[in-house]
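**Student:** requesting a structural model of the entry that follows:
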Amino acid sequence: MSRLKGVAERDPRAGFRAERRDGGASVPQGLLKAARKSGQLNLSGRNLSEVPQCVWRINVDIPEEANQNLSFSATERWWEQTDLTKLIISNNKLQSLTDDLRLLPALTVLDIHDNQLTSLPSAIRELENLQKLNVSHNKLKILPEEITNLRNLKGLYLQHNELTSIPEGFEQLFNLEDLDLSNNCLKTVPARFSSLSSLVRLNLSSNQLKNLPAEISGMKRLKHLDCNSNLLESIPSELAGMESLELLYLRRNKLRFLPEFPSCKLLKELHLGENQIEMLGAEHLRHLNSILVLDLRDNKLKSVPDEITLLQSLERLDLSNNDISSLIFCSLPYSLGKLHLKFLALEGNPMRTIRREIINKGTQEVLKYLRSKIKDDGPSQSDSVIETAMTLPSESRVNVHAIITLKILDYSDKQTTLIPDEVFDAVKSNIITSINFSKNQLCEIPKRIIELKEMVSDVNLSFNKLSFISLELCMLQKLSFLDLRNNFLNSLPEEMESLIRLQTINLSFNRFKILPEVLYRISTLETILISNNQVGSVNPEKLKIMENLVTLDLQNNDLLQIPPELGNCVNLRTLLLDGNPFRVPRAAILMKGTAAILEYLRDRIPT
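**Tutor:** All right, here's what the predicted structure looks like:
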């Protein structure tokens, strides 16, 4: 009886008594009986607004069956019951916990995620054996200082709360290995975090961090650091000295440059998508000997250095939606074809010397094309003319040379609200296949675009202020490529169904809440890029009918669940789902690539 005696000393109400403060009606007696044997109790999803007293007092009060029948067998003697070590009360409606929490001092796991808690009781300090505490998806604004008394804690999950600060003494949790603070309101990370010397995984994503303390490099065992979706403009150079770091996530920040990584010899994944990085140099790559995944999508890169070919372990390289304009002059080295890549993304770059149909065929076709060009002696004279015309600013207001030589009507990066008539007048009798009006302040599509309806195949209207698509665009009979990223669009007109040659559409960084219905009816579509919107659902049955669709980018949207039927879209070669709030498939499945994702989904289709 010594075990009960210790608890009774803390609670004078305890002892051999039959009366209980509640009837325990909300918890089946069978569950309580099983918990006394196993030491584990799962009350998840029971619509509880408070924790029944019979749960807190499970190791204190005489069980119900003892009051009914005192002739227990040897295996059912209640006084030899197991202390409760694991309590799961997640997915309920709890708004608070009482200090009766102290009556379960043997707990090693306490899971109360997905409730409505605004605070934790100070009595939590008495759970000295606690190793895992999950309070994610609640409404916590502060953490009690008493939490720093949990010296045996190894996993602490605080994501999706409203925390603005970390309590003093947090560094005393020296056994902590896994800490998740994502989706809170943190503006700073205390320098004293460096004392968390056992930490292996740290998630700081989706906060309001503008910088990281240099002291963070003191975490000598840290393998996984996630700082996605913050306001970081730079990262401390000391970060590059973290020898144990394997996964580094810096997506959706404001980074303009990168440090070198001389000591990160174990780094396997580096995620830098959706920043403002303009230059990637040899010094950024030369030490990444173990890198498997390099994500540079949605930046401002104009070229990739030859040293990229030193990354012999590289399996996934994402360069989509940058400003890589050509394969000439090493903007993208042909020697890239020598790498054993499983995934290479180049969509959304203004490249002209590699045909779009090659890119749309997938990674292996692109690598094959690059290898075929390695033996070329160099750019021909005509290629040199093309590169000059594309990259050198024209002295005249309208680039007539581009019109005549490249068949491009280019009036981009002028920050204008209207396209002057002289731009269209300059076309005269010339054949135009491409229009580039990107990086302006256009609120509507120029009506005179209809004059080119019988010849234009490529239209770039990205980085403008378009909130609707006019019918003139829907009349471009030969349109095959349409770039509308970085606008204010939330819908597409039904008339776009008439674009019967459209193969690629880029709708990234707009305001779509659903995948526009009209896209399902454009059977020629091969690539749909709609990342960084607010898309909450897709229709797998309609997607399955789109037999030509090979690339679907749904990254960074609001998908709460992925319908298993999406696994039937077997024509998809590239399906990107990262950055959505769904819980399955998990990141480990996503990293295996499209084929693995589709197989995973198919296995979960209800029979």
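**Student:** C-alpha only now, for contacts and for neighbours.
**Tutor:** Will do.
**Student:** what count of nearby residues applies to the residue lying closest to residue 173 once chain neighbours are set aside?
**Tutor:** With sequence-adjacent residues excluded and distances taken as C-alpha to C-alpha, 6 or more residues apart in numbering, residue 173 is closest to residue 151, at 5.2 Å. Neighbours of residue 151 under the rule other C-alpha atoms under 10 Å: 18.
**Student:** quick one: contacts for residue 151?
**Tutor:** Counting by C-alpha atoms under 8 Å, 6 or more residues apart in numbering, residue 151 touches 128, 172-175.
**Student:** please apply the same query to residue 173.
**Tutor:** By C-alpha under 8 Å, 6+ apart, the contact set of residue 173 is 148-153, 196.
**Student:** just to revisit the earlier point, any chance of the contacts of residue 151 in CSV, with secondary structure and distance to residue 594 too?
**Tutor:** Output for the contacts of residue 151, formatted as CSV (DSSP: H, G, I helix; E, B strand; the rest coil; distance: C-alpha to C-alpha, whole Å):
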residue, secondary structure, distance to residue 594
128, coil, 44
172, helix, 43
173, coil, 39
174, coil, 39
175, coil, 37
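**Student:** nearest to residue 4 among those?
**Tutor:** Distance to residue 4, by C-alpha to C-alpha, is smallest for residue 128 among the contacts of residue 151, at 17.4 Å.
**Student:** let me see the contact set for the nearest residue to that closest one once chain neighbours are set aside.
**Tutor:** Distances taken as C-alpha to C-alpha, 6+ apart place residue 150 nearest to residue 128, at 5.3 Å, with adjacent residues excluded. Counting by C-alpha under 8 Å, 6+ apart, residue 150 makes contact with 125-130, 173.
**Student:** one more, for comparison:
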Amino acid sequence: MDLGIENYTGDEVIVTHFGKNFCIKIPRKKDGINNNEILQKFNMPNLLGLFRKDMLDDLKCNLDQIVALDFSECGLHDLPQQLCTPNLKHLNLAHNKLKEMPLCLYSGKMNKIEYLDLSNNFLTSCDEEPDCVLQLKKINLSSNCLENLPAWFLEFRCTNLEELDYSENKAKHFSFLKNSTNLTLMKISKLKLKNSCLIDTDFALLKKFRYLEYLDISNTSNCISDNYINNFKEIQQLFQNNLWERMKILNLAFLNISFFPEDIFRLENLRELHLNNNNISWLTDGLKLLINLQILDISNNGLLVLSNEIVHLNNLKILKASHNYLEELLGLPPYLETLDLYNNCLENLNHINIDSLNSIDLELNYIELINCSEYEYKRDYYRNSNCCQDREQGAKIRTSVSSHSVWSSCDLESETSELSNTNLQYLNVVEENWDDEEVENVVQFSDITPSDDEWDGDDKIKQNCCIKKSFVQKNEDWIFVDAD
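**Tutor:** Down below sits the predicted model:
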């Protein structure tokens, strides 16, 4: 299959068959070379060549059979109308150079798209309503330059929309949604607003999405500017008087939370809770109320101890608590499969059953795990699965404490005795005797005697010590006259 460019053969295009349908995808990498490098000569005529009739004949398909196109990371500036495929349902144009919505979305032919990914482009506006607005179920607009949500979204034109990702755009406020009554009618179940400049007054907006099952209002560690981070002062208000009976996944990472929001316990159907990279120092006993919780991430906090109530979470499968200050465990859930306690202060393996776990990481604790091949296998498996292969290995080394670092009464006596036998001249210390000192250069006044410094019980002030008041005559109007 010839696409019309040098060193670019049909083998570099992935064609997946779905019965009589096809998915055409250009891979992100080929032999270690990025797509942008491969497609430097892949201009628009060459892209159109992908849909030539003779090429489609070789694939034994036609435009009507193509249901998915993945042109992510292709350096595209537009996608013309010639690429319109009437039965297309999945279109991925992420990581390109689009500044406007692709023209093909307004051709009148692509009205069946259900999934549209335009993330990581340079879009500044997308107010014009695409042909697929009524069929659209998932849209990703994250990492663009948008300042407002699309007008067709606000007007509730996308009645079937289920998932919206509007993270990391340029919106500085969401006051334009304050009086919107359409939000309560939307069926959105998944909402992602990372680094979206949300504040406490936006809680009312979030609560309007009553069908939410997935909510991500976290920040990321690589946010380009503090001007766009989500900044909440009273996070517990978000969980008061809401209608999130279906909430299953909640991400509150990097929000500078200093306490565990107790009203989270109202979300009885919660499956995943991500509170990593905050300032939480303890977990409340109400944690046991999250009986359906399966994943709990509390890593990178300031935890000193895990509540014993965690043993009542019978459905918990994954517990991530790395980078804390845990010294001991009071218990663990009975059916735990994955345990991450990397970089804590544990001194023993109490309540940790390595045999019952599928993956685990206990490095950088005060625990020596020598010749434990099963642990090493499960540790490596966890690190490979969670992309943390760069973690250190081995136990923490206690910092040596000198004999005089911690003081006791015995230490104080020995130090005092040792100091008394020390040559004071060697320490450049000169003994002083204040009783023998003579006052020098003291000015003597004839009317002042040593008895003046003694109190004889008489509270009367001597006349010669009184301060004379300046005399001012009455009716001195000149005092109140403005100076020239």
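**Student:** picking up where we left off before, which of the contacts of residue 173 of the first structure still touch in the second structure?
**Tutor:** Mapping the contacts of residue 173 of the first structure onto the second structure (both residues aligned by TM-score structural alignment, their matches' C-alpha atoms under 8 Å) leaves 151, 196 still in contact.
**Student:** of the contacts of residue 173 of the first structure, which is the nearest to residue 296 of the first structure?
**Tutor:** residue 196 (30.3 Å).
**Student:** so what's that closest one up against?
**Tutor:** The contact partners of residue 196 of the first structure, by C-alpha under 8 Å, 6+ apart, come to 171-176, 219.
**Student:** quick one on the thing from earlier: and the residue nearest to residue 173 of the first structure, what pairs with it in the second structure?
**Tutor:** Using TM-score structural alignment, the partner of residue 151 of the first structure in the second structure is residue 111.
**Student:** any idea how far residue 89 of the second structure is from its match?
**Tutor:** Remark: distance between residue 111 of the second structure and residue 89 of the second structure (C-alpha to C-alpha, to the nearest Å) = 9 Å.
**Student:** ok so, going back, closest to residue 568 of the first structure among the contacts of residue 150 of the first structure?
**Tutor:** For those, the nearest to residue 568 of the first structure is residue 130 (44.0 Å; C-alpha to C-alpha).
**Student:** counterpart of that closest one in the second structure?
**Tutor:** Matched by TM-score structural alignment, residue 130 of the first structure corresponds to residue 88 in the second structure.
**Student:** what's the burial count for its match?
**Tutor:** Close neighbours of residue 88 of the second structure, defined as other C-alpha under 10 Å, add up to 23.
**Student:** same deal with residue 5 of the second structure?
**Tutor:** Neighbourhood size, residue 5 of the second structure [other C-alpha under 10 Å]: 17.
**Student:** and what of the one 5 residues further on?
**Tutor:** Neighbour count of residue 10 of the second structure, defined by other C-alpha under 10 Å: 12.
**Student:** you'd agree it is up against residue 25?
**Tutor:** No: checked against C-alpha atoms under 8 Å, the pair residue 10 of the second structure and residue 25 is beyond contact range at 11.3 Å.
**Student:** may I see the buried residues of stretch 252-261 of the second structure?
**Tutor:** 252-257, 260-261 (16 or more other C-alpha atoms under 10 Å).
**Student:** now what about that stretch, what contacts it?
**Tutor:** By C-alpha under 8 Å, 6+ apart, stretch 252-261 of the second structure touches 216-221, 230-232, 235-236, 273-284.
**Student:** cool, stretch 270-279 of the second structure as well?
**Tutor:** Around stretch 270-279 of the second structure, the neighbours that count as contacts under C-alpha under 8 Å, 6+ apart are 246-259, 290, 292-302.
**Student:** let's go with 6 Å and repeat that
**Tutor:** With C-alpha atoms under 6 Å, 6 or more residues apart in numbering as the test, stretch 270-279 of the second structure has contacts from 247-254, 256-258, 292-302.
**Student:** hang on, the earlier thing: just put the contacts of residue 150 of the first structure in a markdown table and tack on secondary structure and distance to residue 355 of the first structure.
**Tutor:** Formatted as a markdown table, these follow (three-state DSSP; distance: C-alpha to C-alpha, whole Å):
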| residue | secondary structure | distance to residue 355 of the first structure |
| --- | --- | --- |
| 125 | helix | 64 |
| 126 | helix | 66 |
| 127 | coil | 63 |
| 128 | coil | 64 |
| 129 | coil | 62 |
| 130 | coil | 59 |
| 173 | coil | 56 |
